[in-house]
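K.L.:
curious how this folds, go ahead:
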Amino acid sequence: MPAGRPETIKAVPVRHPGRWVGGIVVAVLAAMLLHALIFNPVFEWDVVRKYLFQQSILHGIGVTLELTALSMLMGAVGGVILAVMRLSPNPLLSSAAWLYIWVFRGTPVLVQLVFWNFLGLLWQRLSIGIPFGPAFWSESTNTLIPTFVAALLGLGLNEAAYMAEIVRGGIQSVDEGQTEAAHALGMSRARTMRRIILPQAMRVIIPPTGNETISMLKTTSLVSVIALEELFQAGQNIYSHNFKNIPLLIVVSIWYLFMTSILTVGQYYLERYFARGSNRALPATPLQKLRALFVRTPAAAPTAALPPAEGAPHD
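P.N.:
The predicted structure is shown next:
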């Protein structure tokens, strides 16, 4: 070996016994779960297959998706309005928004659903007219607010309170200099919010909004207490007649997992879209990650060795 060159280092890989133990424990638990799923007769997978695409189950899925979409739309619009009111310098507007958020976040959504379903006990008729004066139009409360509308009001108005705090956090994450620059250009407060602040705040708003959407999909199961047949209620109606409780609960769970998985993928691509202006490189999509497992990236070409500097020793 040439003089002056250090000896070759014999690298010994660091051992991680904890990883092996953890992996073995997880593998054993997974094998036990798989064995139970296959050989436990209570699961009755033939019953699961029979009712997976049953008509009432599919109808319940439609009601669940409709409630989720409309409730989130109501919550998103109401949340933006409440967030702007909360940040308003007008004390009446900010106090009213704070009171709304306090009431709807402080009471269970289950109580709110039942309350809206029994609104006719408070006011038998709803009317439009001059405040404290004659009414121009009047209609029965139970006619105006059937079960589906009661469920929509309970879910959507409750969601607006949570979305208000999410939107407020997103708005406050934008640097104040953006607002000052917009006002210096003569833009109104409303146009500044619409054209400058909200587009930048979306990067912060989208992730928790996606979580709220997934949570809303599952929260719709609570409307079964007011006898609205969504997915969970449809499953309940079937197993109350055939007493196949576990198989029908598995059917319902499979559909919930399927729908939440689709929403999760949609949330990922939406976050990726709004991250374009903040990240140097966008995160890989699931398809790109999957392709990377099977397609080997070509290695970079070796760089040519530079000639030794003048007077430098040669080997």
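
K.L.:
please make it C-alpha for all contacts and neighbour counts, starting now.
P.N.:
Will do.

K.L.:
shouldn't G277 be within a strand?
P.N.:
No - with DSSP: H, G, I helix; E, B strand; the rest coil as the criterion, G277 is located in coil rather than a strand.

K.L.:
that one - how many residues pack around it?
P.N.:
Neighbours of G277 under the rule other C-alpha atoms under 10 Å: 11.

K.L.:
distance check, it against T264.
P.N.:
22 Å (C-alpha to C-alpha, to the nearest Å).

K.L.:
check P199 too.
P.N.:
For P199, the distance to T264 equals 22 Å [C-alpha to C-alpha].

K.L.:
same question for S56.
P.N.:
26 Å.

K.L.:
out of these two, which sits in the busier spot?
P.N.:
Taking neighbours as other C-alpha under 10 Å, S56 and T264 compare with S56 leading, 18 against 15.

K.L.:
for the comparison step, fold the sequence that follows:
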Amino acid sequence: MTHATAALADAGQPAGFDWPFFWHYLFSPSGAFLDGLWRTVYISVIAQLLGVLLGFAVALAQRSRFAPLRWGGRIYVWLIRGTPLLVQLVLVYNGLAAAGIYRFADLQVGGLVLLGVVQAAILTLAVNEAAYMAEIFRAALDAIDPGQAEAAQALGMTPAMTMRVVLLPQAIRIIVPPLGNEFNLMMKSTSLLSVIGLQEMFLTAQSINSATFKTFEIFLVAACYYLALTTVWSFVQRFIERRLADPGQVIAAPSLRERLTGGGLGRTAGREDATLVGKEAH
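P.N.:
So this is what the prediction gives:
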């Protein structure tokens, strides 16, 4: 029996779902909860952007003619994808400090203060995401007919120009669906940041629960907000896919209903979709 249940029993009141508490926090969340929500959003966006850039660099390294770069990219992907994000967070924030290697200190930029724990969170999420984005980029580039790159070189284009003008625009159409799913996953993965003490939405809900003992109610509120974030992003992703779609090509993209109810690309499908496309192209 929890303290809250015992208190209600002593007062002669049955323990049950507190609807007024739930509706209050759902439609009138506290300032602390809104701060946690804001951290969840901006950490997700920054980490995803950095993960895409780093993932693209790793994908290029894997396609390099130089063996050290190829093996370096492969080892990076193997190492990051083979270890849990939770362990990586603890190693980066707590482990580096405990070993005396590096301690994340608060960083002041102008009038803004970037907490050390936020820096560690963004860095770890970006490094983790880059390993998955590298595979998505690599497979998408492999799915493009090699003859197009050869034709571009025959026209006198440099490798960098070939990538920018010929290959990358086509690869983006393949990358966008799994990229959107990765960002969806990123927003939900921020709940793991509570393990290093970052006061994002999940840890804020835990703090409210510790003060009110309304466990089911407050975490249901948090679940509703996570659901709202991922639903909004589903609309954004669908809009981006339609804008980037080739007018002369029919793309069998999942409908919005399929995205919201699980009929579209899931985590595994999203991460392996581009790889399968690449294999089929060869």
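
K.L.:
quick one, strands of the first structure?
P.N.:
125-129, 135-140 (DSSP state E).

K.L.:
hang on, A97 of the second structure packs against G116?
P.N.:
No - using C-alpha atoms under 8 Å, A97 of the second structure is not in contact with G116, being 11.4 Å away.

K.L.:
what is in contact with these two at once?
P.N.:
F104 (C-alpha atoms under 8 Å, 6 or more residues apart in numbering).

K.L.:
what is the end-to-end distance of stretch 164-182 of the first structure?
P.N.:
23 Å.

K.L.:
would you check the span in the second structure matched by it?
P.N.:
Aligned by TM-score structural alignment, stretch 164-182 of the first structure corresponds to residues 134-152 of the second structure.

K.L.:
over to stretch 90-106 of the first structure?
P.N.:
The aligned range for stretch 90-106 of the first structure is 66-82, by TM-score structural alignment.

K.L.:
give the equivalent position in the second structure for G210 of the first structure.
P.N.:
G210 of the first structure maps onto G180 in the second structure, by TM-score structural alignment.

K.L.:
does that match really touch Q237, like I thought?
P.N.:
Yes - with contacts counted by C-alpha under 8 Å, G180 of the second structure reaches Q237, the gap being 5.9 Å.

K.L.:
show me what contacts Y93 of the second structure?
P.N.:
Contacts of Y93 of the second structure (C-alpha under 8 Å, 6+ apart): 103-104, 117, 120-121, 196.

K.L.:
which of those still touch in the first structure?
P.N.:
Comparing the contacts of Y93 of the second structure with the first structure on both residues aligned by TM-score structural alignment, their matches' C-alpha atoms under 8 Å, the contacts found in both are 117, 120-121, 196.

K.L.:
save those as TSV, and put in distance to I208 of the second structure and neighbour count too.
P.N.:
Shown next, in TSV, are these (distance: C-alpha to C-alpha, whole Å; neighbours: other C-alpha atoms under 10 Å):
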residue	distance to I208 of the second structure	neighbour count
V117	21	21
A120	24	22
A121	22	26
I196	18	18
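
K.L.:
and of those, the nearest to R259 of the second structure?
P.N.:
Checking those against R259 of the second structure by C-alpha to C-alpha gives A121 as the nearest, at 27.7 Å.

K.L.:
hmm, back to that, I would like the residues contacting the match of stretch 164-182 of the first structure, please.
P.N.:
With C-alpha under 8 Å, 6+ apart, stretch 134-152 of the second structure has contacts from 52, 54-60, 62-63, 77, 162, 166-168, 170-172, 174-175, 178, 271-272, 274-282.

K.L.:
aligned counterpart of I208 of the second structure in the first structure, please.
P.N.:
Using TM-score structural alignment, I208 of the second structure pairs with I238 in the first structure.

K.L.:
pull the contacting residues for the nearest residue to that match once chain neighbours are set aside.
P.N.:
Distance criterion C-alpha to C-alpha, 6 or more residues apart in numbering; nearest residue to I238 of the first structure, sequence neighbours excluded, is L248 at 7.6 Å. Contact analysis of L248 of the first structure by C-alpha under 8 Å, 6+ apart lists 47-48, 51, 235-236, 238-239.

K.L.:
let's see 10 Å
P.N.:
43-44, 47-52, 57, 232, 234-239, 242, 254 (C-alpha atoms under 10 Å, 6 or more residues apart in numbering).

K.L.:
which residue in the second structure aligns with it?
P.N.:
By TM-score structural alignment, L248 of the first structure lines up with I218.

K.L.:
do Y268 of the first structure as well
P.N.:
For Y268 of the first structure, the residue aligned by TM-score structural alignment is R238.

K.L.:
residues near that match, how many?
P.N.:
18.

K.L.:
what about the residue lying closest to it once chain neighbours are set aside, how many neighbours?
P.N.:
In space, and not counting its chain neighbours, R238 of the second structure is closest to L256: 7.1 Å by C-alpha to C-alpha, 6+ apart. Other residues near L256 of the second structure come to 16 when the count uses other C-alpha under 10 Å.

K.L.:
and the one 3 residues further on, by the same measure?
P.N.:
Neighbours of R259 of the second structure under the rule other C-alpha under 10 Å: 19.

K.L.:
now swap in the one 10 residues further on and tell me
P.N.:
A total of 14 residues lie near A269 of the second structure under the criterion other C-alpha under 10 Å.

K.L.:
ditto for the one 4 residues further on
P.N.:
Burial of D273 of the second structure is recorded as 20 neighbouring residues (other C-alpha under 10 Å).

K.L.:
one more: L79 of the second structure?
P.N.:
Counted with other C-alpha under 10 Å, L79 of the second structure comes out at 12.

K.L.:
P254 of the second structure too?
P.N.:
Residues near P254 of the second structure, counting by other C-alpha under 10 Å: 15.

K.L.:
that older thread, what's the local residue count around the match of G210 of the first structure?
P.N.:
Neighbours of G180 of the second structure using other C-alpha under 10 Å come to 20.

K.L.:
and if you look at T5 of the second structure?
P.N.:
There are 15 residues near T5 of the second structure, going by other C-alpha under 10 Å.

K.L.:
wait, isn't it in contact with P14?
P.N.:
Yes - with contact defined as C-alpha atoms under 10 Å, T5 of the second structure counts as touching P14 (8.1 Å).

K.L.:
isn't S64 of the second structure right up against P159?
P.N.:
No - S64 of the second structure is beyond contact range of P159, at 11.2 Å (criterion: C-alpha under 10 Å).
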